[in-house]
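*Asks:* Here is a sequence with its predicted model. Questions after.
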Amino acid sequence: MRRADRLFQIVQLIRGRRLTTAKWLAQRLEVSERTVYRDVADLQYQGVPIEGEAGVGYRLGEGFDLPPLIFTPQEAQALVVMTRVAQQWLDPALARASESALSRVLSVLPADQRHAAQHTPVYSPPWGLTAEQQPHLQSWREATQSMHKLALAYSDAQGRSSDRTVWPLGSFFWGAVWTLVAWCEKRQAFRSFRLDRIQSMKGLTETFKLSDGQRLMDYLRQQGVDPQALAEGR
């Protein structure tokens, strides 16, 4: 990769994230961290308002205007494939949003790249979430974001049913099954629920407030997972 292309990529990668470490940039660009430090310093010298420092992380200053994102043919194909998968395995609202976002991306591509992306021979068969599971996944995601409690009727692996009031924290996709992580009021502990075993789900008007030891990052650390690594897909 030419250095000019690498500098452009650094700006684009920092642009799309809240905080970006030099280590992550080095891994993505397949260069040393020292090279990243030098490139970022050169960008800062040229007037690009990259805030932060080595060892902490970088972000773009507010108000900095960049030209529209430019996608490579392979990036456009990846977006098409991800949208096809999303339509089968995400909740209805996010599936529609992903399709809308993809339409915007395709609209700015040259005709030959758009045609190649749309005809990428990678598909996701229509065997994803059932009609009953889709609204449950959407309700869970929305309650997680608004911090509203949910009432569940749940059946475990042995077929035993129970009613729970939970504080939804996150959703995890395992390739064929979604698991939903929550703080369970009944058990006063973290619990995970398989989406396909939820018999009913009802949103409650009552909100919840998390304390230390009840947050998703606390659950992840209990499982031996680095929250930052998970967020970065490592």
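*Replies:* Yes, it's here.
*Asks:* switch to C-alpha atoms for all contacts and neighbour counts from now on
*Replies:* Noted.
*Asks:* so what's residue 176 closest to, chain neighbours aside?
*Replies:* residue 128 (7.6 Å; C-alpha to C-alpha, 6 or more residues apart in numbering).
*Asks:* What is the burial count for that neighbour?
*Replies:* 18 (other C-alpha atoms under 10 Å).
*Asks:* quick check, residue 70 in a helix?
*Replies:* No - looking at residue 70 with DSSP: H, G, I helix; E, B strand; the rest coil, it is coil, so not inside a helix.
*Asks:* Check which residues of the top strand by length along the chain are buried.
*Replies:* Of all segments of type strand in the chain, defined using DSSP state E, the longest is strand 161-173. Neighbour counts using 16 or more other C-alpha atoms under 10 Å place 164-171 of strand 161-173 among the buried residues.
*Asks:* Next: stretch 18-29.
*Replies:* In stretch 18-29, counting by 16+ other C-alpha under 10 Å, buried: 20-26, 29.
*Asks:* circling back: can you tell me which of the buried residues of strand 161-173 is closest to residue 111?
*Replies:* Nearest to residue 111 out of the buried residues of strand 161-173 is residue 171 (C-alpha to C-alpha; 37.2 Å).
*Asks:* Residue 192 versus the closest one, what's the distance?
*Replies:* Distance, residue 171 to residue 192, by C-alpha to C-alpha, to the nearest Å: 9 Å.
*Asks:* joint contacts of the two?
*Replies:* Taking C-alpha atoms under 8 Å, 6 or more residues apart in numbering as the criterion, residue 171 and residue 192 both touch 179-181.
*Asks:* second one coming, line it up with the first:
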Amino acid sequence: MSRAQRLLDLIQLLRGYRRPVSGAVLAEALGISLRTLYRDIETLNAQGAHIDGEPGIGYVLRPGFMLPPLMFSEDEIEAIVLGSRWVADRTDAALSGAARSALAKISAVLPPDLKAGLDTSGLLIGPGTAIATGDAELPVIRSAIRTERKLRIFYQDGSGRSSNRTIWPFALGFFDRVRIVVAWCELREGFRHFRTDRISKVQAVDKRYPRRRQVLLKEWRASEGIPNGSEFHY
């Protein structure tokens, strides 16, 4: 096992404990000596982890530590690169810029051998059908989803009928040709799907919707017969 993989396994192991766990338990689980464990804990703390504890008492990982990219496997790096390239090519301008920025940050801290693989990756994003309009509204919609705020939209359905809606947006689906807002619609008193290219105007409402986004997402999945982790088909 490489040292990078061992450090990754140690972090993952610590994340499974909410209370201090002894060094002996950790060392046994990883198949290493206590001396190696103590050295690895010092290394992780130097990299920004906050592992509280000391020999004889136990260790606990404070929440919030993000693994540096150099601890990713080659397959994981390729997955990140491919996903970032898809986002950069197939989403709105703000997310596209964020994806390119994230990829540049990852590239800046990768060791030379892995960085070469990133720059010469053979996994490419092919051209797709032109995406329908609606990019301008996406940053407002994404912000409303994150903050659990209501939106007022002016919408035209597939039959050309126009309506004003107040919705509780809790998900945004990206498809090859369209983007779909998944929301609770106050007008229809139920879950509805809205194509962003059919939204002529969107207004943020400075009011939280009365239910948590996670609850709405769970209930919507149940109503659509979509198991957790499965894809949303439109």
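*Replies:* Cool, the structure landed. All values derive from a computational prediction rather than experimental measurement.
*Asks:* Need the TM-score between these chains.
*Replies:* After superposition, the two chains reach a TM-score of 0.66 (TM-score structural alignment, normalised by the length of the first structure), with 200 aligned residues with a C-alpha RMSD of 3.9 Å.
*Asks:* quick revisit: surely the residue nearest to residue 176 of the first structure is in a helix?
*Replies:* No - Residue 128 of the first structure is assigned coil when assessed by three-state DSSP, not a helix.
*Asks:* list the contacts for it?
*Replies:* Applying C-alpha under 8 Å, 6+ apart, we find residue 128 of the first structure in contact with 88-89, 176.
*Asks:* Could you pick out the buried ones from the residues you listed?
*Replies:* 88-89.
*Asks:* Would you convert the contacts of residue 128 of the first structure into a markdown table that also reports secondary structure and distance to residue 41 of the first structure?
*Replies:* What follows is these, written out as a markdown table (DSSP: H, G, I helix; E, B strand; the rest coil; distance: C-alpha to C-alpha, whole Å):
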| residue | secondary structure | distance to residue 41 of the first structure |
| --- | --- | --- |
| 88 | helix | 43 |
| 89 | helix | 42 |
| 176 | coil | 44 |
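*Asks:* Let me know the closest of the contacts of residue 128 of the first structure to residue 160 of the first structure.
*Replies:* Distance to residue 160 of the first structure across the contacts of residue 128 of the first structure (C-alpha to C-alpha) is lowest for residue 176, with 22.4 Å.
*Asks:* Return the residue of the second structure aligned against that closest one.
*Replies:* Residue 176 of the first structure maps onto residue 177 of the second structure when the alignment is built from TM-score structural alignment.
*Asks:* hang on, that match packs against residue 132?
*Replies:* Yes - between residue 177 of the second structure and residue 132 a contact is recorded at 6.0 Å, counting by C-alpha atoms under 8 Å.
*Asks:* so of the shared contacts of residue 171 and residue 192 of the first structure, which ones are in strands?
*Replies:* Using DSSP E, those in strands are 179-181.
*Asks:* which of those residues has the most neighbours?
*Replies:* Highest neighbour count within those, by other C-alpha under 10 Å: residue 181, with 22 neighbours.
*Asks:* Thought residue 171 was touching it, still the case?
*Replies:* Yes - between residue 181 of the first structure and residue 171 there is a contact under C-alpha under 8 Å: 6.2 Å.
*Asks:* returning to that earlier point: can I get the contacts of residue 128 of the first structure in a markdown table with distance to residue 149 of the first structure?
*Replies:* What follows is those, written out as a markdown table (distance: C-alpha to C-alpha, whole Å):
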| residue | distance to residue 149 of the first structure |
| --- | --- |
| 88 | 27 |
| 89 | 24 |
| 176 | 26 |
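*Asks:* Closest one of the contacts of residue 128 of the first structure to residue 121 of the first structure?
*Replies:* For the contacts of residue 128 of the first structure, the nearest to residue 121 of the first structure is residue 88 (16.7 Å; C-alpha to C-alpha).
*Asks:* name the element residue 28 of the second structure belongs to?
*Replies:* Element membership for residue 28 of the second structure, per DSSP states H and E: helix 23-30.
*Asks:* What is that helix packed up against?
*Replies:* helix 3-15, helix 34-46 (3 or more C-alpha pairs under 8 Å, 6 or more residues apart in numbering; DSSP states H and E).
*Asks:* For those helices, please prepare JSON lines with the additional fields distance to residue 96 of the second structure.
*Replies:* Converted to JSON lines, those look like this (distance: least, C-alpha to C-alpha, whole Å):
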{"stretch": "helix 3-15", "distance to residue 96 of the second structure": "29"}
{"stretch": "helix 34-46", "distance to residue 96 of the second structure": "32"}
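*Asks:* closest one to residue 200 of the second structure among those?
*Replies:* Closest of these to residue 200 of the second structure is helix 3-15, at 45.5 Å (criterion: C-alpha to C-alpha).
*Asks:* What residues sit buried inside that closest one?
*Replies:* Per 16+ other C-alpha under 10 Å, helix 3-15 of the second structure contains these buried residues: 6-8, 10-11, 14.
*Asks:* contacting residues around that helix?
*Replies:* Outside helix 3-15 of the second structure, the residues that touch it by C-alpha under 8 Å, 6+ apart are 26, 30, 40, 44, 59-61, 67, 70-71.
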